[in-house]
Structures are given as C-alpha cells and as structure tokens.
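Colleague: heads up, no residue letters with this:
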C-alpha cells in the first residue's frame, strides 16, 4: 500500500513539473505563430488574382 503513495507522490511531482514547463514555454512565446505569416506571403498573389478577376467581371457587367 505504501508503494501506491510513493507512486502517487512522484506522479504529482512530475505533473507539476510539466505544468510549470508548459507555463514557462507559453510566457517565453514558444507557441507564437511564426509559420503562418511566411505561408501567407506565398499565397498573397492568388488572393490578389482572385480579387482582380472579380473586379474585371463586375466591370464587364
């Protein structure tokens, strides 16, 4: 029965350690989205082409 208490204590300590590491990572900005702006730059031309096609179609009507 004492083994259960030891394992429970160790698991709570490990869980608290992971939680603290997670909070530190969030505060340091590790989960900030730095990928989307670079991808948005690649697809920006397609958005401009679609807008120009729509404007050409509306001008013809």
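Modeller: On my side now, so go ahead. Note that the coordinates shown come from a computational prediction; the quantities given were computed from them, not determined experimentally.
Colleague: going forward, measure contacts and count neighbours with C-alpha atoms only.
Modeller: OK.
Colleague: State the helix or strand in which residue 16 lies.
Modeller: Under the criterion of DSSP states H and E, residue 16 resides in helix 2-27.
Colleague: so what secondary structure elements neighbour that helix?
Modeller: Applying 3 or more Cα pairs under 8 Å, 6 or more residues apart in numbering; DSSP states H and E, we find helix 2-27 packed against no helix or strand.
Colleague: then this one, side by side with the first:
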C-alpha cells in the first residue's frame, strides 16, 4: 500500500515539473507565431477580393 503513495507523489511531482516547463516556454515566447504574418501579406489581395464579392452578394440579396 505504501508503494501507491510513493507512485502518486512521484507522478504529482512530475506533473508539476511539466506544468512549470510549459509555463516557462510560453512566457519565453517559444509558441509565438512568426510565420503567419509574413505569409498573410502574400494573400492579402485575395482576401480583399473575396470580401468585396461577399459584400456585393449581400447587397444584392437585400435589394
């Protein structure tokens, strides 16, 4: 029975260690997205064209 207490204690310590490592990685900026803003610039015209089309379609539906 004492083995269960030891295993539970070890698992809690390991879980807390992983939580601390995750929080440290997030605060240091490891999960920041550096790729998407540079690619978004390439597809900006397509997004504007598609939004203009939807606006035209919505105006036609209201008429």
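Modeller: Yes, it's here. Keep in mind the model is a prediction, meaning the values are calculated, not measured.
Colleague: how far is the helix or strand following the helix holding residue 16 of structure 1 from where the chain is centred?
Modeller: Downstream of helix 2-27 of structure 1, the next assigned helix or strand under DSSP H and E is helix 36-60. For helix 36-60 of structure 1, the separation from the chain centroid amounts to 25 Å (computed by Cα atoms, centre = their mean, to the nearest Å).
Colleague: now do stretch 28-39 of structure 2
Modeller: Relative to its parent chain, stretch 28-39 of structure 2 has a centroid offset of 10 Å by Cα atoms, centre = their mean.
Colleague: What residues sit buried inside that stretch?
Modeller: Within stretch 28-39 of structure 2, no residue qualifies as buried by neighbour count (16 or more other Cα atoms under 10 Å).
Colleague: Contacts for it, please.
Modeller: residue 25 (Cα atoms under 8 Å, 6 or more residues apart in numbering).
Colleague: just to revisit the earlier point, superposed on structure 2, where does the helix holding residue 16 of structure 1 end up, distance-wise?
Modeller: Compared with structure 2 after fitting, helix 2-27 of structure 1 deviates on average by 0.6 Å (mean Cα distance after the TM-score superposition for structure 1).
Colleague: how about that helix: buried residues?
Modeller: Of the residues in helix 2-27 of structure 1, none count as buried by neighbour count, 16+ other Cα under 10 Å.
Colleague: Which part of structure 2 matches that helix?
Modeller: Aligned by TM-score structural alignment, helix 2-27 of structure 1 falls on residues 2-27 of structure 2.
Colleague: Which residues are in contact with residue 62 of structure 2?
Modeller: Per Cα under 8 Å, 6+ apart, neighbours of residue 62 of structure 2: none.
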